[in-house]
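Enquirer: Build me a structure from this.
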Amino acid sequence: MKRAFVFPGQGSQTVGMGKALAAADPVARAIFEEVDDALGEKLSSLMFDGDPETLNLTRNAQPALMAVSVAATRVLLEKLQRPAHQAASFVAGHSLGEYSAFVAAGCLSVGDAARLLRLRGDAMQRAVPVGEGAMAAVLGLDMEAVEAIAAEAGKAGAGHAEAGQADDLVCQVANDNAPGQIVVSGHKGAIERAIDLAAARGAKRSMLLPVSAPFHCSLMAPAARVMADALAQIDLGAPLVPVVPNMTATAVTDPPELRRLLVEQITGRVRWRESVIHMRSAGVDQFVELGAGKVLSGLSRRIDKGASALSLGTLEDIEAFVATTV
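Expert: This is a model prediction of the structure:
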């Protein structure tokens, strides 16, 4: 069986994630300690027993989700008694989950990933003043329809000229998650107009997302510049397992290209639907989501009903999986 390891992005975080795994397994515990040391603070205490509002801050949620994903991956590989390249044919992560994928593939250290994600979270939050940006999910329309809505919603004079806005606003497709599940990102006024346009054009539902900044659109350009400088200082090795980046939705193994794609990902589209299709076309039978939540396993089944997909976030999940894996 060909298998892909996939890693969740922001929104999957919950207080308590990873706590039982750390208590039960020293391999997991070591990962959380490594992340704490890299950041110079007890992020694990916030993850295990902290305040949800503080954990949900982008600067905390991003390294925290990576820590849980990497801890679950390391425990799984230890139980399987196999290296990553024998356990998986591909790795892929949704947005920040791409950093978890890089660690799993052996081309980025845990400490570097934690520091980069803390920087990434801070830079993304600073890129757009609070209240100026927004994101919205559009359900029930295809990509062509949503792209047309985004283009119309962002045009100067389309419902925002009265506010003195002379130039076009940003409204772009940020995430292609699954058939009929597309996210748009940009200026708040344009996103609100996109919601109205989507409703008028037959969307099943359109709603603002509870996020603190408009991720994966051109408004994130300042954050991309910060990450370009930071990533230039990082030792990025060749992956032991091919990575399917968000930007290409095809397998990549060249370190300079992977570094460039991590920067472009800040402003670029998360092509998750296409990534799953690519891995399926390459023979992947099973998608194993490692870390918090079950978002990606659900999306995998929506994208391809013939795909096997499951989530491993606890020691019980991992041991049950290992017991049935040859």
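
Enquirer: When you work out contacts or count neighbours from here on, use the C-alpha atoms and nothing else.
Expert: Fine.

Enquirer: now the end-to-end length of stretch 136-148.
Expert: 15 Å (Cα to Cα, to the nearest Å).

Enquirer: make that stretch 206-219, sorry
Expert: Terminal residues of stretch 206-219 lie 21 Å apart, using Cα to Cα.

Enquirer: What residues sit buried inside that stretch?
Expert: Within stretch 206-219, the residues scored as buried using 16 or more other Cα atoms under 10 Å are 206-209, 211-219.

Enquirer: of all these, which comes closest to Gly306?
Expert: The shortest approach to Gly306 among the buried residues of stretch 206-219 belongs to Ser206, at 27.7 Å (Cα to Cα).

Enquirer: Hmm, Ala199 and that closest one touching each other?
Expert: Yes - with contact defined as Cα atoms under 8 Å, Ser206 and Ala199 form a contacting pair (6.8 Å).

Enquirer: Pull up the gap between Phe102 and Leu219, please.
Expert: The gap separating Phe102 from Leu219 is 25 Å, by Cα to Cα.

Enquirer: One more sequence to fold, the one below, so I can look at both together:
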Amino acid sequence: MKAYVFPGQGAQFSGMGLDLYESSNQAKQRFEEANSILGFDITKTMFEGSAEDLKQTEITQPAIFLHSVILSQVLGDKFQPDMVAGHSLGEFSALVANGTLSFEDGLKLVHQRALAMQKACEAQASTMAAVLGLDDDVVEEVCSNTEGIVVPANYNCPGQLVISGEVKAVEKACETLKEKGAKRALILPVGGAFHSPLMSPAKEALASAIENTKFSKPQCPIYQNVNAQAVHTPDEIKRNLVEQLTSAVRWTQIMQNMLKDGMTHYTEVGPGKVLQGLMKKIDRRFPTESASI
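Expert: A predicted model of the protein is given here:
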């Protein structure tokens, strides 16, 4: 069974998508359509902007979405997924790829999500940190016993868990985690506490946008971040997308469930090879590849 997976925030790079734009008329048309939908020239920032330009959440999220989705579309008949998943933002790319969302609706939702998350970030000082070399239950215990808001946010692979929350609470948790034997507990250069209760203000705006968007029956199941399970129904997909903002990304569990359900091919669609690196740490015996035209 062929699984296609889609990266999230952090996979961006200067010049992303330019090769697609220059080599495919279909891709060029899609990128220009995206500029029209968004009302600004995102392709100029993607192709010519600096790494700093691309770090802004309202740019990063639609940029990665566009790279991933347009690549999946120009693959044509080669793109035949039996299952899909996306890391955080990548879940929206996956939903266009499996026919649940149209290109236009997916892009509009991603843009609205990014703006809502950016607003939530600006409302309160917050951050995230990568914790390496500890079992998940140790990190979970430290978070629950730390004063303030700090929670597990991304279960990326065994021994790599990202925590998220208020700045002081995350810093205190990092100190404790180092005392517990973490190889590293490193504050990340991000705009805010994604996948934590501090994203609650963004949920209302996203829920409203999702409720006013058409979701079709998926052509193949999507394994969603919130529950790591294969989901087939539009109503459940919509609920999980809203809950995802304040819930952890259970990527390790998603990959384990895909393997259990018969995954035999693993292809990453989008910028970079972050998800392939995580897969090698989840099950190093399993081969991975990048999608290419």
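
Enquirer: so the aligned residue in structure 2 for Arg193 of structure 1 is in which element?
Expert: Aligning on TM-score structural alignment places Arg193 of structure 1 opposite Lys172 in structure 2. Taking DSSP states H and E as the definition, Lys172 of structure 2 sits inside helix 167-179.

Enquirer: packing partners for that helix?
Expert: Contact analysis of helix 167-179 of structure 2 by 3 or more Cα pairs under 8 Å, 6 or more residues apart in numbering; DSSP states H and E lists strand 126-132, helix 136-144, strand 150-157, strand 184-187 as its packing neighbours.

Enquirer: mean deviation of it from structure 1?
Expert: Mean deviation of helix 167-179 of structure 2 from its aligned counterpart in structure 1 after superposition (mean Cα distance after the TM-score superposition for structure 1): 0.5 Å.

Enquirer: Show me what that helix is in contact with.
Expert: Contacts of helix 167-179 of structure 2 with the rest of the structure, by Cα atoms under 8 Å, 6 or more residues apart in numbering, involve 125-129, 131, 139, 142-143, 146-150, 163-164, 184-187.

Enquirer: Would you map the strands across the stretch 1-150 of structure 2?
Expert: Counting by DSSP state E, counting those that start in this stretch, one finds strands in the stretch 1-150 of structure 2 at the ranges 2-6, 83-86, 126-132, 150-157.

Enquirer: Redo the ones you listed as JSON lines? Include mean neighbour count.
Expert: Output for the strands of the stretch 1-150 of structure 2, formatted as JSON lines (neighbours: other Cα atoms under 10 Å):
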{"stretch": "strand 2-6", "mean neighbour count": "25"}
{"stretch": "strand 83-86", "mean neighbour count": "26"}
{"stretch": "strand 126-132", "mean neighbour count": "24"}
{"stretch": "strand 150-157", "mean neighbour count": "25"}
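
Enquirer: Longest helix of structure 1, counting residues only.
Expert: Scanning structure 1 for the longest helix, with DSSP state H as the assignment, gives helix 58-80.

Enquirer: helices or strands next to it in the packing?
Expert: helix 26-39, helix 43-49, helix 84-87, helix 97-104, helix 110-127, strand 286-290, helix 315-323.

Enquirer: what about Pro222 of structure 1, how many residues close to it?
Expert: Pro222 of structure 1 has 16 neighbours, counted by other Cα atoms under 10 Å.

Enquirer: Name the SS class of it, please.
Expert: helix (DSSP: H, G, I helix; E, B strand; the rest coil).

Enquirer: List the contacts of it.
Expert: By Cα under 8 Å, 6+ apart, the residues touching Pro222 of structure 1 are Ala123, Met124, Ala127.

Enquirer: Give the equivalent position in structure 2 for it.
Expert: Under the alignment (TM-score structural alignment), Pro222 of structure 1 pairs with Pro201 in structure 2.

Enquirer: cool, and Val276 of structure 1?
Expert: Val276 of structure 1 maps onto Met255 in structure 2, by TM-score structural alignment.

Enquirer: distance of that match from Asp283 of structure 2?
Expert: From Met255 of structure 2 across to Asp283 of structure 2, the span is 9 Å (Cα to Cα).

Enquirer: quick one, which of the two is more surrounded?
Expert: Counted by other Cα under 10 Å, Met255 of structure 2 and Asp283 do not tie: Met255 has more neighbours, with 25 against 15.

Enquirer: thinking again about what came up before, output the helices and strands packed on helix 167-179 of structure 2 in JSON lines, with distance to Ser292 of structure 2 appended to each entry.
Expert: Converted to JSON lines, those look like this (distance: least, Cα to Cα, whole Å):
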{"stretch": "strand 126-132", "distance to Ser292 of structure 2": "30"}
{"stretch": "helix 136-144", "distance to Ser292 of structure 2": "34"}
{"stretch": "strand 150-157", "distance to Ser292 of structure 2": "24"}
{"stretch": "strand 184-187", "distance to Ser292 of structure 2": "33"}
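
Enquirer: just to revisit the earlier point, for the match of Arg193 of structure 1, grab the count of nearby residues.
Expert: There are 17 residues near Lys172 of structure 2, going by other Cα under 10 Å.

Enquirer: Tell me how far it lies from Val142 of structure 2.
Expert: Between Lys172 of structure 2 and Val142 of structure 2 the distance is 10 Å, computed by Cα to Cα.
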